[in-house]
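*Asks:* model this:
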Amino acid sequence: MIEVKHLTKWYGDHIAVDDLSFKVEEGSVYGFLGPNGAGKSTTMNIMTGYLAPTEGEIIINGYNIMDEPEKAKRTIGYLPEIPPLYPDMTVYEYLTFVAELKKVPKKERKASVERVMEELSISDVKDRLIRHLSKGYKQRVGFAQALVGDPETLILDEPTVGLDPKQIIEIRELIRELGKKHTVILSSHILAEVSEICDTVMIISDGRLTALDTPENLAKGQGEGTKIIVTSPADEETLRKVLDDFAGEDHVTVEEGDDGLLVATIDYKSDGDPRKEIVLALSKGACPYYSVDVKKASLEDIFLELTEVEGDVDYTDTEDGSEEGTDSSKEHDEADSDAGHKDQIGIEQKKEEDA
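*Replies:* Modelled structure (predicted):
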């Protein structure tokens, strides 16, 4: 389980995450959504221990990520948007290297690596250089490194970006399977993907949580609700009289369609499917109709309603989770870039020593 308590992150005079609190329960797939600049990437980078919060705390499977970072990180598998692969290593060499970095006991490394290769269906390419793999296979290797050490929680940042349709389908199926064994947090800009894969959706805007529920409950609770679309060749007065009597004048709009037919939209707030009652009302009112259809609020409708941006400034999440638009964030980017370069050198030196 992950518990985020009053999380706040400032970059200079810009607040990227504003008193954010939520819980991620075990054994579910959570979708994490937010527009550019909402603080989504910053939150994920704090959750994985890459950034420190200004205020608040994050408890990862019982461990505070700041007080006990090593213990907390051992329970997390992280797949960033760009998988951290080494193209000149074979798949097996790379995953063994990851197992060593994660301090998997030496006697367990081989079995751990072979298990994740089998789970990700990449055993057949274990001796191939990563640079020679397809985009889909590289993404699977990225998933494999996240799974090494059998973490309780997986955090996936845009896991299908850049993949072709067939590869996207394969990765979505993989995430569903992983969700049966792990708690999964999935960040994605593809709303249909989140709706299809995730049990629960979290939406943040301006650094604050605006929704946390199942896609179905979000659809019921938002203003869009369920809409009934009636297409009719009748005159507007006849159509309006029937539908206003049924739903109330304030809940019915009538427009002329491209084909000259009238299209009436009923904003229906109650539970259930009212089409049978509407058809009976139209028949009793001697009002002809061509179709009566239901349109439920999509996750896209809900997302747009909950993330209306206030103000004129558009801050965009950068790769390190900071928000563009402030001098302090630029300094932060440069410092992180330098630190990341030193880390890379250290890793390469370790590889040479081991060789």
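
*Asks:* use CA for all of it now, contacts and neighbours both
*Replies:* Noted.

*Asks:* Ala219 - how many residues pack around it?
*Replies:* 19 (other Cα atoms under 10 Å).

*Asks:* Let's see this one next, to set against the first:
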Amino acid sequence: MAVVEVRDLRRTYGRFEALKGISFEIEPGEIVGLLGPNGAGKSTTMKILTGYLAPTSGSATVCGHNVLLDPTAVRTELGYLPESSPVYREMDVTAFLQFIGRVRGLGMSERARAIDKVSEQCGIRQILTQRIDSLSRGLRQRVGLAQALLNSPRLLILDEPTSGLDPNQIVEIRKVIREVGRTRTVILSTHILSEVQVTCDRIIIIHQGRIVADDNTEAITARGTGRVIRLGLGEGKVKTTKESLLGELGALDGVNKVISIPPVEEAFRFEIHTADDVRANLFDWARHRGHILVELSTERTNLEDIFRRLTEGAGT
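*Replies:* Predicted coordinates:
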């Protein structure tokens, strides 16, 4: 049985449609990256799955429990780490985890076992007696992750878990997520696309309330097997315009798309999207047309390029 089942989920705020009939399933053991620009609907989706927001229509279940009809049962099956980690900074770590355990209905012995387990999983055993306000942001995030795991949830929902962390802290949190993901299902929402690429098994991209991509990470990134070539042209013997160059470049064999990018030192600059490396053709074209070549570089497209292409025109 799927851990998460979403069917034709819709949510409106007045006349604004935040979700426009999305559907997906998440199987046990998957680590799924939920991506989308601001306002795309991913936060609304997570709020519905956690029982904090009712859908306008459609259905969503977590471990077989309907989020609208049985939200209490849903909350026993999931752990949630919001973007602002819910920690009481005046408490020490143990007191905080004890408090959360009581709120979730764990008895004294259950709390002790749960705290021991999550302390090991999240690497916080050495800081259990420290006040939370004395901890670095990275360690506070580990404590927030530990509280989400206290009730041994089958589903873990993480909203921007690496937001505001330095590169070393990001690597540490990534390791923890991969480790806990071995025994449970994880939904991860983040703006750091490189993190999704190395952490998640599957990616769902939402744009303007609809799912525009849903596949395993390898298949999604395989969509970016093309190249982006950056071309810079100085003024040569023949006077020309940006519009004229856009037309000429777009007509060359192997060129899929040409975008004008900001000039440097009065040189025309373009971003050229191609399936193959056509730099030799571009060099020959520039020489034949009498243009001065000041830049010619290439790179393979990555997840960020794919994300931008799928959500082109979205707000940020």
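
*Asks:* TM value for the aligned chains?
*Replies:* Here the TM-score for the pair of chains, by TM-score structural alignment, normalised by the length of the second structure, is 0.78; 287 aligned residues with a Cα RMSD of 3.6 Å.

*Asks:* how much space between the residue nearest the centre of the first structure and Asn61 of the first structure?
*Replies:* In the first structure, the residue lying closest to the centroid (Cα atoms, centre = their mean) is Ser187, at 2.6 Å. To Asn61 of the first structure, Ser187 of the first structure is 20 Å away according to Cα to Cα, to the nearest Å.

*Asks:* do Leu147 of the first structure as well
*Replies:* 16 Å.

*Asks:* quick one: which of these two has more around it?
*Replies:* Remark: of Leu147 of the first structure and Asn61, Leu147 carries more neighbours, 28 against 21, as counted by other Cα under 10 Å.

*Asks:* Strands along the stretch 1-150 of the second structure, start to end?
*Replies:* Secondary structure of the stretch 1-150 of the second structure (DSSP state E, counting those that start in this stretch): strands located at 4-13, 16-26, 31-35, 57-62, 65-66, 78-81.

*Asks:* Let me know which of these is the nearest to Leu282 of the second structure.
*Replies:* The closest of the strands of the stretch 1-150 of the second structure to Leu282 of the second structure is strand 31-35. By Cα to Cα, the value is 35.3 Å.

*Asks:* on that earlier part again, what's the closest of the strands of the stretch 1-150 of the second structure to Pro263 of the second structure?
*Replies:* Once those are compared by Cα to Cα, strand 31-35 is nearest, at 31.4 Å.

*Asks:* counterpart of Glu196 of the first structure in the second structure?
*Replies:* Glu196 of the first structure maps onto Val198 in the second structure when the alignment is built from TM-score structural alignment.

*Asks:* do the same with Leu120 of the first structure
*Replies:* Leu120 of the first structure maps onto Cys122 in the second structure, with residues paired by TM-score structural alignment.

*Asks:* and if you look at Leu163 of the first structure?
*Replies:* When the second structure is aligned by TM-score structural alignment, Leu163 of the first structure is paired with Leu165.

*Asks:* what's in contact with the helix or strand where Ala280 of the second structure lies?
*Replies:* Under the criterion of DSSP states H and E, Ala280 of the second structure resides in helix 279-289. Contacts made with helix 279-289 of the second structure from outside it, assessed by Cα atoms under 8 Å, 6 or more residues apart in numbering, are listed as Ile229, Val238, Ile292, Leu293, Leu296.

*Asks:* ok, and the most crowded of those?
*Replies:* With neighbours defined as other Cα under 10 Å, the most crowded of the contacts of helix 279-289 of the second structure is Ile229; it has 25 neighbours.

*Asks:* That one: helix or strand, and which one exactly?
*Replies:* With DSSP H and E as the criterion, Ile229 of the second structure is inside strand 227-234.

*Asks:* C-terminal to that strand, which secondary structure element comes first?
*Replies:* helix 242-250.
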